[in-house]
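Q: Model the following, please.
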Amino acid sequence: MNTSNKSPVALITGGSRGLGRSMALHLAARGVGIILTYRGGVAEAADTVKQIEAAGGKAVALALDVGDTSGFGAFVENVRTELGRHFGRERLDFLVNNAGIGINASFAETTEAQFDALMNVHLKGTFFLTQRLLPVMADGGRILNISTGLTRFAFPGYGAYAAMKAGVEALTRYMAKELGPRGITVNVLAPGPVETDFRGGAIRNSPEMKKALSAQTAFGRVGQADDIGGIVALLLAPESGWVTGQRIEASGGILL
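A: Purely as a prediction, here's the structure:
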């Protein structure tokens, strides 16, 4: 990982809002420089950067559509440029593959277009973006992929989404095995239900859904963004360097 006296730098995809925003703020509070990506939320991305800088940290926002691999080459060059210009670094220490979309449709009604959209963002995007970023990753660095509790338990309507995330979990183990010689750890974090604006704020805006999900957790509540942001910071801390190839679920003990 970072052996110089400069602070480590993390790249967080989808870091402008929701879970990604919380991850960025928690890591920045620990002295980590942040490169966050956004697809359409320019104002949200700028606000997250402003918050980090107001607290004395360093951050930059870059546009990226993780569902479009044709833009990955130019994006990686932008990352190289910002690493040098903004952080005085040549390598990333941390990569968090967080960006995602949510589509709720039964197995019988899922369209091929919906399937492809989920695959391109969650599985293909994670695979090839990480691949393209490997030359920019520092030896001894960390990669954290974001999955979902829905790979362990099943709620109707999320079959295609969960299938992509199950693929990410399998990919994580292979990445950990193949990148181990470089000292790079690769793990996957699987959040349970979290009250954010994901899927249009489906949990946040539905008292009935929120109550039903809360009743299934050990703590009697759904998660908050900071529950996940804090765990990400812990998994990327120096003390977690012996953990690799693992699935860590952060669900408040749902459906135990």
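Q: C-alpha only now, for contacts and for neighbours.
A: OK.
Q: next structured bit after the lengthiest helix in the chain?
A: Using DSSP state H, we find that the single longest helix of the chain is helix 159-179. The helix or strand immediately downstream of helix 159-179 is strand 185-191, counting by DSSP states H and E.
Q: Return the angle between stretch directions for the longest helix of the chain and strand 185-191.
A: Counting by axes from the mean of the first three to the mean of the last three C-alpha atoms, to 10 degrees, helix 159-179 lies at 160 degrees to strand 185-191.
Q: So which elements touch helix 159-179?
A: With contacts taken as 3 or more C-alpha pairs under 8 Å, 6 or more residues apart in numbering; DSSP states H and E, helix 159-179 sits against helix 112-118, strand 137-146, strand 185-191.
Q: deepest of the ones you listed, which one?
A: Among the helices and strands packed on helix 159-179, the stretch with the highest mean neighbour count (mean count of other C-alpha atoms under 10 Å) is strand 185-191, at a mean of 25.
Q: what's it packed up against?
A: Using 3+ C-alpha pairs under 8 Å, 6+ apart, the elements in contact with strand 185-191 are strand 137-146, helix 159-179, strand 247-250.
Q: Nearest approach to Gly73 belongs to which of those?
A: Ranking the helices and strands packed on strand 185-191 by their distance to Gly73 (criterion: C-alpha to C-alpha) puts strand 137-146 first, at 14.9 Å.
Q: Any chance you could spot the residue sitting in the middle of this structure?
A: Closest residue to the average C-alpha location of the chain: Asn98 at 1.9 Å, with C-alpha atoms, centre = their mean.
Q: my guess is it contacts Thr13, does it?
A: Yes - between Asn98 and Thr13 there is a contact at 5.2 Å, judged by C-alpha atoms under 8 Å.
Q: Mind listing the shared neighbours of these two?
A: Among the neighbours of Asn98, those also in contact with Thr13 (C-alpha atoms under 8 Å, 6 or more residues apart in numbering) are Gly20.
Q: what's the closest non-adjacent residue to Gln114?
A: Take Gln114 and drop its neighbours on the chain: the residue closest to it by C-alpha to C-alpha, 6 or more residues apart in numbering is Ile103, 7.2 Å away.
Q: That neighbour contacts Arg199, doesn't it?
A: Yes - when contacts are counted by C-alpha under 8 Å, Ile103 is listed as touching Arg199 (7.2 Å).
Q: more crowded one of those two?
A: When Ile103 is set against Arg199 and neighbours are counted by other C-alpha atoms under 10 Å, the residue ahead is Ile103, at 16 against 13.
Q: Now do the contacts for that one.
A: Contacts of Ile103 were listed using C-alpha under 8 Å, 6+ apart, and they are 114, 118, 158, 161, 199.
Q: From Tyr161, how far off is Gly230?
A: Applying C-alpha to C-alpha, to the nearest Å, one obtains 24 Å for the distance of Gly230 from Tyr161.
Q: between those two, who's got more neighbours?
A: The residue with more neighbours, out of Gly230 and Tyr161 and counting by other C-alpha under 10 Å, is Tyr161; that gives 26 against 16.
Q: gap between the more buried one and Asp116?
A: When distances are taken as C-alpha to C-alpha, Tyr161 and Asp116 turn out to be 10 Å apart.
Q: I have a second one here; can you model it like the first so I can compare?
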Amino acid sequence: MSTQTPIALITGGSRGLGKSMALKLAEHGTDVVLTYRSNQAEAQAVVAAIETLGRRAAALPLDVGKAATFNDFATQLRQVLQQWQRERFDYLVNNAGIGVHASFADTTEAQFDELVNVHFKGTFFLTQTLLPLIADGGRIVNVSSGLARFALPGYSAYASMKGAIEVLTRYLAKELGARGIAVNTLAPGAIETDFGGGTVRDNANVNAFIASQTALGRVGLPDDIGGAVASLLSTDSRWINGQRIEVSGGMFI
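A: Presented below is the predicted three-dimensional model:
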């Protein structure tokens, strides 16, 4: 990795966990390119917040569920990196995602296909497309979920995609090791965000139940995850590779 200020690319960086990751990385001295699916104003507000922290940032539109657009996105990213006078970036955080809550019996093929496209196919082929733009010695963090370890009814399809991501992470770590690129999975537990309709944040009964099943006695907050990503991407964590790191406060242990 270069000795210049590192640049992180965070998909889905305009809100929720991705926003916290972007701000925490900026606080730790990293410049940020973030992607957003539709809300440009929201994304630009995050860019402005990063700039108030003294770091540089940019926002690009991207729907990770549409792999056919990835080559065009890479072209746009190359142009943005020229603002840094750089040809490569250092950290890729595959964070963008959607939530689908449906029992196994009721999950539709359309829901399943959307989850595949966003969470698995998107991560697989976006990472593949961006490989030439990732600096040797860089890092990749793939975001999974605690639901890949414990089972809660209604998440069979979503969690299956995250299970696939965890296997993919190990293969990427193996195959990209020759370039000095470390690849890890970060698996959040239940977090108070608007994800999945904001149930964990807004439903008092759900929130209390999760807190009661978490060793540290509360539900997670976005900054718990943002801070963990910043730590995982710090130089002090450079020897962590091919690992699944759950950040859940000790949920269901």
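Q: circling back: can you redo the helices and strands packed on strand 185-191 of the first structure as JSON lines with distance to Leu123 of the first structure?
A: Supplementary listing: these in JSON lines, determined by distance: least, C-alpha to C-alpha, whole Å:
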{"stretch": "strand 137-146", "distance to Leu123 of the first structure": "10"}
{"stretch": "helix 159-179", "distance to Leu123 of the first structure": "6"}
{"stretch": "strand 247-250", "distance to Leu123 of the first structure": "16"}
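Q: which stretch among these comes nearest Asn187 of the first structure?
A: strand 137-146 (5.1 Å).
Q: now that closest one: which residue numbers in the second structure?
A: Aligned by TM-score structural alignment, strand 137-146 of the first structure falls on residues 134-143 of the second structure.
Q: and what of stretch 195-206 of the first structure?
A: When the second structure is aligned by TM-score structural alignment, the counterpart of stretch 195-206 of the first structure is residues 192-203.
Q: Can you list the buried residues in that stretch?
A: 192-193, 195, 199-201 (16 or more other C-alpha atoms under 10 Å).
Q: and which of those is nearest to Phe125 of the second structure?
A: Nearest to Phe125 of the second structure out of those is Phe195 (C-alpha to C-alpha; 23.7 Å).
Q: Run through the strands of the stretch 1-150 of the first structure in chain order.
A: All strands of the stretch 1-150 of the first structure, identified by DSSP state E, counting those that start in this stretch, fall at 9-12, 33-38, 59-63, 92-97, 137-146.
Q: Please identify which of those strands is closest to Leu25 of the first structure.
A: Nearest to Leu25 of the first structure among the strands of the stretch 1-150 of the first structure is strand 33-38 (8.8 Å), distances taken as C-alpha to C-alpha.
Q: Also compute the angle for that closest one relative to strand 92-97, please.
A: For strand 33-38 of the first structure and strand 92-97, the angle between their directions (the same axes, to 10 degrees) works out to 30 degrees.
Q: list the contacts for the aligned partner of Gly67 of the first structure in the second structure?
A: Structural alignment (TM-score structural alignment) places Gly67 of the first structure against Gly65 in the second structure. Contact partners of Gly65 of the second structure, counting by C-alpha under 8 Å, 6+ apart, are 114, 117-119, 121-122.
Q: picking that back up, the match of strand 137-146 of the first structure vs the first structure, mean deviation?
A: By mean C-alpha distance after the TM-score superposition for the first structure, the fitted stretch 134-143 of the second structure averages 0.2 Å away from its aligned residues in the first structure.
Q: What lies in contact with that stretch?
A: If you take C-alpha under 8 Å, 6+ apart as the criterion, stretch 134-143 of the second structure is touched by 1-2, 88-95, 123, 162, 165-166, 169, 179-188, 229, 233.
Q: try stretch 151-171 of the first structure
A: Where contact means C-alpha under 8 Å, 6+ apart, the residues beyond stretch 151-171 of the first structure that reach it are 102-107, 110, 115, 118-119, 122-123, 126-127, 145, 147-148, 150, 188, 247, 255.
Q: Which among these count as buried?
A: In the contacts of stretch 151-171 of the first structure, burial by neighbour count holds for 103, 105, 110, 115, 118-119, 122-123, 126-127, 145, 147-148, 150, 188, 247, counting by 16+ other C-alpha under 10 Å.
Q: now for these, which pair is the farthest apart?
A: Of all pairs drawn from those, the widest gap by C-alpha to C-alpha lies between Thr110 and Arg247 and measures 27.2 Å.
Q: about what we covered before: JSON lines please, covering the strands of the stretch 1-150 of the first structure and showing distance to Lys177 of the first structure.
A: Compiled in JSON lines, those are given as follows (distance: least, C-alpha to C-alpha, whole Å):
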{"stretch": "strand 9-12", "distance to Lys177 of the first structure": "22"}
{"stretch": "strand 33-38", "distance to Lys177 of the first structure": "26"}
{"stretch": "strand 59-63", "distance to Lys177 of the first structure": "30"}
{"stretch": "strand 92-97", "distance to Lys177 of the first structure": "17"}
{"stretch": "strand 137-146", "distance to Lys177 of the first structure": "12"}
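Q: Identify whichever of those lies nearest to Asp47 of the first structure.
A: Of these, the one closest to Asp47 of the first structure (C-alpha to C-alpha) turns out to be strand 59-63, at 9.9 Å.
Q: Excluding chain neighbours, what is closest to the residue mapped onto Gly220 of the first structure from the second structure?
A: Structural correspondence for Gly220 of the first structure with respect to the second structure (TM-score structural alignment): Gly217. Distances taken as C-alpha to C-alpha, 6+ apart place Ala211 nearest to Gly217 of the second structure, at 5.0 Å, with adjacent residues excluded.
Q: Quick one: average offset of the helix or strand that the one you found is a member of versus the first structure, please.
A: Ala211 of the second structure is located in helix 204-212, with elements delineated by DSSP H and E. When the first structure is superposed, helix 204-212 of the second structure averages 0.5 Å from its matched positions, counting by mean C-alpha distance after the TM-score superposition for the first structure.
Q: follow-up on the earlier one: check the buried residues of stretch 192-203 of the second structure against Ala173 of the second structure and report the nearest one.
A: Where these are concerned, and distances follow C-alpha to C-alpha, Ala173 of the second structure has its nearest neighbour in Phe195, at 28.4 Å.
Q: Contacts only, for that closest one.
A: For Phe195 of the second structure, the contacting residues are 16, 98-99, by C-alpha under 8 Å, 6+ apart.
Q: so which of those residues persist in the first structure?
A: Among the contacts of Phe195 of the second structure, those whose aligned partners also touch in the first structure, counting by both residues aligned by TM-score structural alignment, their matches' C-alpha atoms under 8 Å, are 16, 98-99.
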